[in-house]
Every structure is written in C-alpha cells, then in structure tokens.
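[1] Coordinates for the following, if possible.
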Amino acid sequence: MKVLLIQPPIEDFYCTSIRLYPLGLCSIAAAISDLCEVAILDAAEHHKPRKLSEHPFPELKNFYQPHLRSPLSLFSKYYRFGLTDEQIKKAIAEYRPTVVGISALFSAYMALSIHMAELVKKVNADIVTIVGGLHPTLSPESVLASPDVDYVIRGEGETPMATFIENLASSKKMILSDIPGLCYQENGNNKINPPSVETDINRLPSHRLLPPKSYLMYGKSYSFFLASRGCPYRCQFCGKAPFPYRQRTLGSIEEELHVHAQRGIEVLDFEDDMLTFDVRFFHDILAMLKKFEFNICAMNGLSPSHLNAQNLKLMLEAGFHKINVSVVELSSSILKSQSRCHYGSFFELLPCLEHESVTVEVHFIIGLPRQSVDHILDLILFLAQKKVLLGPSMFYPVPGSALWSDNEVPFKYCRSSIMYPAYFSRLTIITFMRLIRFINFCKNLVDKLHQNLLLSELLGSAHLFMTPEIYHIITHLCKQKRFLVWDKKDQDFREESCVLEIMDRFFQMLKHKVIRGYKTNHQLKVDL
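    I've put the predicted structure just below:
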C-alpha cells in the first residue's frame, strides 16, 4: 500500500516560507512507515511564487494595488506559493497512492486543502482522501461537507492514521467509530469523534523524506523541532486546540539532535507552544544543545514571563542567535482580560543583550478588545526606543478561540494580510502597520550607518544611500506627517490614505524621542 501526504500550496498576499516546514507530516510518516510505503509531497515550499490576476477580497483593492511602490506599504500582489494544479495531479498520478493524507493547518487556507482532495479524485476516484490538522480538529463538519473528502482526523494524527492504515489493509475490519479522532459521513450524517491525543510523543519524525537543502533559513538548511506538545495556558485570542502539555524524554530529544547533525542541518527552530514553561526541562535542553553547533531560534513559544538573566545567558551559550518574544500587550489589565500571563520584567533584561549579537524580535497584537489608539502608539514608541525589532500581528477571530462565534467570520478572512476590522477599522490597522514599518525602516538604517544621528542629519544626507523615490517618500513622511507612494502607472507620487489623527498623534509623541537600532546600540534622535 502506498500513502502520499500532501502539504497544499498557499494563496495569499505574502507567505513566510520559513514557517512551512511540514513537521506534522513527518511525524505522521514516521507512525505509518512500518505499515506502508509513504512519501511527502510538499506542494507549498521551495517553489517560485506565481502572481494571480485576481484575489477573493474586493474590499482590499483600494489598499493593495500592484502599481504602487513604497518601502512602507504592506502588500500589492496576490500569489500562489507552490505547485500548480497540473503539477500536483502529475505527482499524484506518478506515485499512484492508495491513500492521500492532506494537511489543513490554517482555517484561512481550508479551501485549498479541500481543493487538493478534489485534485486527488480527478486523478483516481478510488483513492481514499483524509484531511487532518488544526482546522479539521476545530471544524470537522466544514471539511466533511466536501464530497471529495472521505475522512477527517481530529487532533494529533499519528495513532489515528496508523490505525486507519492498519484497518484498511486488514481482512478483519474495525468499527470506524473505534478509530480515535476519525470522522466521516454515514447515511448523510456526520460521525464526529473527539480529538485524538498522543500518549507517546517520543517517536522521531521522518525528516529523511525531506531534502535538507530545500529548506533554507538565512541561506542555511533548517528544520523545525518540538521538545514538548500542548500549552498549559488558554489565551482568549488563541485558536490552538486545548491539548495537554507534555514533554518528550531527554533521550529522544538528543537522538533527534544527532539525526539533524548527521543530515547537515545548520539551523533549528523550536516550535513548542511554550518552550520555557518548565525551567528545569528547558535548562536540560539548553545544556544538551551546547554539545552541537546549531544556530537556534524559537519563532514560537518564548513567553517573557519565563525568561530571566540566567535563562538568557544559557540560551546564548547554547547557540540562540534570534529570540522571538511574545509580549502581546504592555497593559496588564488587557493581558488579564485575555487570560494571558503578564510579561513581567522582561524589558529590564534587555541590557543583558545589548552587547550580544543576538537579535530580539518582540511580537505584539494590534486590534484586541479594549485596546485604544493610545495603547498601540505607546507600545510602538516604547519598542522604538529598545534594541529590538518590532513584530506586529493583526488580530482576527479564529475558530476555537474564546473570541470566535460560529459563522461570525468566513474562514478565508482568518489571516493577517486581510487586516480584519474586528475592533479597529481596517484603515486604522493599516495606518498602524505603516508606522511600524517606518520604525523598523529607521532601525535598519541606524544599524547600517553604524552611528548616532539626528533625524534632520539623516534626512540631509539620505539621498546618498536611498533611491530618489524612497528618499522623497521618507522625507515627506517626516516633514508632512503623511504617507506617499510612487505610482508606476502615472510615474508620479500620490498620498496614501491613513487616519490623520493617528499620524499627527504619532509624530507628536515621537518628537524628542530616539529610535534605536535592533542590531546595534546606535540611535536616531527625532528633532523635527
């Protein structure tokens, strides 16, 4: 029996390719490798994006236009990141699988996952299609509504998939409802099982099914890594399934580290929901990492409430070169209303990192309930003065979260690029995002120039290291407090829409403050 596991393409205004390593499919493959022949078709990663002529969001056409150019604009074109339909069908036909498992991690891209099932059935209607991932776990009925989807797996898929494959090959068939996490239709009715939770999480994923050189981060081969599963917290805005927190054994972690070293992996990205939750466990992992020579980052799961000077020191010694910290918000009352643990004294620890080469990226959310315009501006300007990169996330309701109500939002809107107007207007959110891009633009300039400057001095010489268009856009913003954009079609500048009150308030609050680099200790003093 042959099983093909597919990661679907993505269609969006942008895609962070380094977030697409199909670790979940590697784990499924490991669970069934003794039962069948298995392969992974990554139809999203390491494929040149193709511009699509249309996108399904007409309300964004006034904001995202392909002929407009500015270093502070957000998006312009809509892409397909991954293989074409014909390439996918050809790969399926050549492999000739009995079963195809399809990943559906994100609600925003659910339609593409279902479309993969449609392509499978076009190749051969007898191929069994199974869809699993976060979205089917939270909303199995929406996936089973497709006539091309035979089964859905809710929860962690290793045991359900292995049991299903074993049952398919056996002459003695199980009752389908006895397979953990399996959902299906029977006589027009949905049969929904509760999500499956793995009791043994120490099996090593089948990374061997992926070519190392096809997954690059900063030009180096990388892999995702999990030391634990589940999260002990239930933040109101989070749509993660409520799986219990579980740790792998240190022995299995070290074994997988050796596998990556042998494969030539240079960068490890820890994707735990809460890597620092158990401090002793975290310290054991850091001590183990010192035996290797990986560059390490954690783009997920570093809670500031669990970081201290000792942890930071050990992280640097272990090989961390980038630290992504999720503070969500500075207001303790808003954090409490979202059931989020407080960030504590994390920013008091930043001086410990000032003379280190490590990059600190601070993630926060724009558009939460109870946030005000001044809340967001205070947060942006506070971070502008720190040696950190600003990493904003736009709030949108997601299935499974406490802020989601059924049928409130079409699934396709559950993505950052839409700037969903939940508690702020879309124009307010876009204004904030452009201002944040301006702050990060200035931080990058300060680091490149390697000197302390006044903003007036910078603008006086900026034409020496900026294109004429960018120079005019930045100068106009600093002096007139308005966004400009270069219109390629008309070969002229024009103002971009924004919330004028926010612009005026931002520059009023910014005056006489500094914008600090995120890689160096140099700073830009605002004197305009």
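
[2] CA atoms for contacts and neighbours, from now on please.
    OK.

[3] Quote the end-to-end distance of stretch 448-458.
    12 Å (CA to CA, to the nearest Å).

[4] What's the local residue count around I201?
    Neighbours of I201 under the rule other CA atoms under 10 Å: 19.

[5] how close does the residue nearest to it when sequence neighbours are not counted get to E255?
    Nearest non-adjacent residue to I201, counting by CA to CA, 6 or more residues apart in numbering: R248, 6.1 Å away. According to CA to CA, R248 and E255 sit 11 Å apart.

[6] Name the residue in the two with the higher neighbour count.
    Between R248 and E255, counted using other CA under 10 Å, the more crowded position is R248 (16 against 12).

[7] Would you mark the buried spots in the host helix or strand of L381?
    Here L381 sits within helix 373-384, counting by DSSP states H and E. Residues of helix 373-384 classed as buried by neighbour count (16 or more other CA atoms under 10 Å): V373, I376, L377, D378, L379, I380, L381, L383, A384.

[8] next one: stretch 323-331
    Quick answer for stretch 323-331 (16+ other CA under 10 Å): I323, N324, V325, S326, V327, V328, E329, L330.

[9] Distance from the chain centre to it, please.
    Here stretch 323-331 is found 15 Å from its chain centre; the criterion is CA atoms, centre = their mean, to the nearest Å.

[10] again, but for stretch 444-457
    Relative to its chain's centre, stretch 444-457 lies at 31 Å (CA atoms, centre = their mean).

[11] Then stretch 304-313?
    23 Å.

[12] do stretch 162-182 as well
    The answer for stretch 162-182 is 34 Å, by CA atoms, centre = their mean.

[13] want to put them side by side, so please do this one too:
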Amino acid sequence: MNNQIKEKKRILLISPPFYRLMGSHFNGLNLGLSYIAAVLQQQGHEVRIYNADYLDTDSYLNQREIFQHYGAYKEALNDLNHPIWEEVSDAIKAFSPDVVGISVYTAAIKSSKNIARMIKAVNEKILVIVGGPHPTLDAEGTLQCQDFDLAIRGEGEENFLELLSGKETQSILGLSYRKGTKIIHNPDRPFIENLDSIPLPSRDLFWNNGQGLKKLDLGYILTGRGCPFCCTFCASPAIWKRKTRFRSVESVLREIEMVLKDNPTTIIYFVDDTFTLKKDRAKEICRQIIERGYNFKWKCDTRADCLDEELVKLMKWAGCICAKIGVESGSERIIKQIKKNATKEVMMRAARLIKAAGISLTVYLMAGFPGETDADLRETIEFAKELQADYYSLSVLAPYYGTEIYEEVKDKLDKEHWEYFFHQSGDMILNDGLSLAVVDEFLKLNETVSKGARI
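    Next up is the predicted model:
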C-alpha cells in the first residue's frame, strides 16, 4: 500500500440512502468505505465518509413494516424532489470533492445513479467511482450509467490508490471503464493475502454536512474476508470465489482496543460471514478478550456446524450476548436444494448450545425459494418455533446477480429494476406456489417472541 500520490485530492465516499427512503435508517459502519478511507488518508488525501442512510434516532422499522412501506420506498426513490436528495446534493456542494466513491449493493443501484446524476450536475469534472457487490458482479451493466466513470471490482483498497497515483487505467487490475463506446474490463485483481497489511478502518472521518452523528454505530469489526460455502442464494461464492483470509488475532484485538477507547459502551458486532469458521481461532480471540480483561458486549454471525460446547461457553465468558445462525428453511428438501450443507438436527443442537450458555439466539429464515410450497414454508414456521429463538431475521428470496439461484430464475426477473432486489421487497415474491397468507404468517414470527428481544 505504498503508491505515491500524484497530488492531494478531496475525496468523498458515499453510502447511498436506502432504508431512509422507506422511513427507516441504517446507522451502522460501512466497513468497505472505512477501509478505503484509511488507506487514502494514510497517503495524504483529504477524505470524508458520508452515510446518507443515517438518522439521529434509535427507532427503526421491523421487517414486516418494511414490506408494508415498500410503496413509499418506490415513490421516494423516483421522486428527485424528495428532501433526501436535496440533502445529498447539499452535502456534495459543501465538501466540493475532486473524487466521489459510491458503495453500491444491488438494491442501492438506482439510489447510486441518482447521486451520480447530482454529482455531475454540481460539477461534471468530479470523478465518480463505484464499487461494492453490484459493480463487482455486473460491471458491464453498472457502467451503462454514463454518470459512473469507473467501476472497481472486488477489494478496492489497492485499485483506488493506483487510480489516484496517476497509473494508466488500462494497467489497473480489477478496474472497468469506458473507452469510446466500449466498456473495458481489466483482468481481476488477486485478493489481498495479508489482511494485516491494510490500515485499520477509519472511524473518525464520518461527515454528514455538519449534522450530529451521535447514533452512529462504530462497533462493526471484520476479522476475515470470504466464505468457503456455496449456498445457492448467496452472492459470496461469486464475489470471493469461496476463498477465505483471516486477520491475525493480535490485529483483531488491536482494533477492539481502538473501538473501546473512544466508544466504551459500544456493542461490537463481528460481521464476518462466519465468525467461528476456524473454531480454534475464535476460541483464541475469546481467551485473549478474557485474559486482557476487556469488558464489552458483542455479537456475531455464525453457522450451526461451526460451533461446539467449549466455544460457545468461551463466547459467553468473553462477553457474547447474541449469536446469529443461518437456518433459512425448516424443510429438509429445501435445505438440500439450496446447498446449505447442514441438517435440522445440527441446527437444533447449535440453538440449544447457544441458549444453554445464556446467549441470545437470532435465526435467519427465508421464504420464496424456487419450488417451495406452502407445506415447505409451514415446516419452516414450525421449525422456527421449535428453535425458540429470541429473534427471527426474516427475508424473502432476492435472486442476486451472480448467485446460482439467479441463473435458475433469471427469465422471470425484471433486470431493468435492480433496485427492487432486496429481502423485504414486494416484487421478490416470485414463487407462484406460495400463498400470501402463509408468507404473512411467516413474517409474523417475531410476534411469538418477547418485544425488545432484537439485539
């Protein structure tokens, strides 16, 4: 990460509005932008991160309410006179950047296009770079938007630096760009092997045009990148090629100390796809947290087959208050079909271990798989109740570009409107074999648990 900068730039990294368009918000840390900001700042650039999905509140919409606000989302997304777009435009004018980077996931593609249009209206010379999951998977389609100048595919730390150092675009791996009427895709960039070589993500560069950020959640930590599994509904295999890399335990502990120093009451969220993928490593992190006397609460995502009794007990002693496991379905037929590679027996055992340790259990569930019937979804509902989770994270299938399921159902999809591809979208219930009554019963699962159980 030692590219010499050509000249100092003013760079604004934007997380586009999404949940705010439906009356909710997302106050979490965008780690992708925070890592890039740290790398750019280290090289002398003036960098700010703008989370346009932030609101200074603790209230939020639950998943069923998001379904109910879907119409409002569509309306706000397509109404450029909506106050949120004026707010974004004002922020761009106030910072007056030379370069803007936009983090784009599939559902935020239209929102990102709106922002790029505003940027060019402010100053057409501002360089607009997009990155994130959607440009990585569909750079060709992404660059059909003329307001996007360049697309970074895959990890963005090295690409961004090389761009700002003045390196020729045709020589930058992992970059897509226009040359005349053609879109050029340079070869993929190899993954960064040594994650410890990247500076820790910046948490002091968030800037919302003078607004307070009292509710910004800075406690997100990523201890590794990638996932080795091949679930058919997940884009991770296409993005990470089923390759995993891990930071050293010492690097993780250093980031924990940094977060707690400035935010002692923060609940840390280890946002790895599977925090306990390497069980011995997870145990060592827990042991070090205990031995060093860190006193904080934390949560993580994991898999049922990546837990054992010793690990779960260590997690509890180290301050874990919530473990989230992907179950997806209660139908053995569907579990096999989506290549979950775990049985209901294994899932039940993991749930019992978590509950017995006194850790709150969140279960991820999904409806709308190809060929799923009302009977299958009722099996999911009944199995969910047997698991006795404290919270159910409920979704409908969104067949993202690059997933195995996308290839299976792509002829049914409206690929002109990627902005409707998200897990609480009314347009994503593609399965004619499911009745809306059973889907609604599924979406009411959290009414069976105590209020306030979500962590």
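
[14] Looking at the buried residues of stretch 323-331 of the first structure, which are in strands?
    Among these, DSSP state E puts I323, N324, V325, S326, V327, V328 in strands.

[15] Let's have the residues you listed in JSON lines, adding distance to H207 of the first structure.
    Shown next, in JSON lines, are those (distance: CA to CA, whole Å):
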{"residue": "I323", "distance to H207 of the first structure": "25"}
{"residue": "N324", "distance to H207 of the first structure": "25"}
{"residue": "V325", "distance to H207 of the first structure": "27"}
{"residue": "S326", "distance to H207 of the first structure": "28"}
{"residue": "V327", "distance to H207 of the first structure": "32"}
{"residue": "V328", "distance to H207 of the first structure": "33"}
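
[16] Could you let me know which of the residues you listed ends up closest to Y14 of the first structure?
    N324 (20.2 Å; CA to CA).

[17] Now stretch 80-97 of the first structure: buried residues?
    In stretch 80-97 of the first structure, counting by 16+ other CA under 10 Å, buried: R80, F81, G82, L83, T84, I88, K89, I92, R96, P97.

[18] cool, and stretch 165-173 of the second structure?
    S165, T169, I172, L173.

[19] Ok, stretch 340-352 of the first structure next?
    R340, C341, H342, Y343, G344, F346, L350.

[20] quick one: terminal-to-terminal distance for stretch 57-71 of the second structure?
    Across stretch 57-71 of the second structure, first to last residue, CA to CA, it's 23 Å.

[21] same check, this time on stretch 476-486 of the first structure
    End-to-end distance (CA to CA), stretch 476-486 of the first structure: 12 Å.

[22] so it matches what in the second structure?
    Per TM-score structural alignment, stretch 476-486 of the first structure has no counterpart in the second structure.

[23] all strands of the stretch 401-528 of the first structure, in order?
    453-454, 484-487, 492-495, 514-516, 523-525 (DSSP state E, counting those that start in this stretch).

[24] Export these as a markdown table, with columns for mean neighbour count and distance to R415 of the first structure.
    Converted to a markdown table, the strands of the stretch 401-528 of the first structure look like this (neighbours: other CA atoms under 10 Å; distance: least, CA to CA, whole Å):
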| stretch | mean neighbour count | distance to R415 of the first structure |
| --- | --- | --- |
| strand 453-454 | 16 | 38 |
| strand 484-487 | 21 | 25 |
| strand 492-495 | 14 | 27 |
| strand 514-516 | 25 | 30 |
| strand 523-525 | 24 | 34 |
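
[25] Can I get these in a markdown table including distance to G157 of the first structure?
    Shown next, in a markdown table, are the strands of the stretch 401-528 of the first structure (distance: least, CA to CA, whole Å):
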| stretch | distance to G157 of the first structure |
| --- | --- |
| strand 453-454 | 55 |
| strand 484-487 | 47 |
| strand 492-495 | 50 |
| strand 514-516 | 45 |
| strand 523-525 | 49 |
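
[26] circling back: list just the nearest of the buried residues of stretch 80-97 of the first structure to L390 of the first structure.
    Nearest to L390 of the first structure among those, with distances taken as CA to CA, is F81, at 25.4 Å.

[27] Relative to T475 of the first structure, how far out is the nearest residue to the closest one once chain neighbours are set aside?
    Among residues not flanking F81 of the first structure along the chain, P49 sits closest, at 4.4 Å (CA to CA, 6+ apart). Separation of P49 of the first structure from T475 of the first structure (CA to CA): 33 Å.

[28] What of V152 of the first structure?
    From V152 of the first structure to T475 of the first structure the distance is 54 Å (CA to CA).

[29] again with P195 of the first structure
    Applying CA to CA, the value for P195 of the first structure to T475 of the first structure is 55 Å.

[30] Could you count how many residues lie near the closest residue in space to Y222 of the first structure that isn't next to it in sequence?
    Spatial nearest neighbour of Y222 of the first structure, excluding adjacent residues (CA to CA, 6+ apart): V267 at 4.4 Å. When neighbours are defined as other CA under 10 Å, V267 of the first structure has 25 of them.

[31] ranges for the strands of the stretch 101-250 of the second structure?
    Under DSSP E, counting those that start in this stretch, the stretch 101-250 of the second structure gives strands at 127-131, 150-152, 175-179, 182-185, 220-221, 224-225, 245-246.

[32] Tell me which of those is the most buried.
    strand 150-152 (a mean of 27; mean count of other CA atoms under 10 Å).

[33] I would like the residues contacting that one, please.
    128-132, 135-136, 139, 142-143, 159-160, 174-178 (CA atoms under 8 Å, 6 or more residues apart in numbering).

[34] can you check stretch 178-194 of the first structure too?
    Under CA under 8 Å, 6+ apart, the answer for stretch 178-194 of the first structure is 140-141, 144, 150-155, 157, 159-160, 163-164, 176-177, 195-196.

[35] Keep only those of those that are in helices.
    Using DSSP state H, P140, E141, L144, T159, P160, T163, F164 are the members of those that sit in helices.
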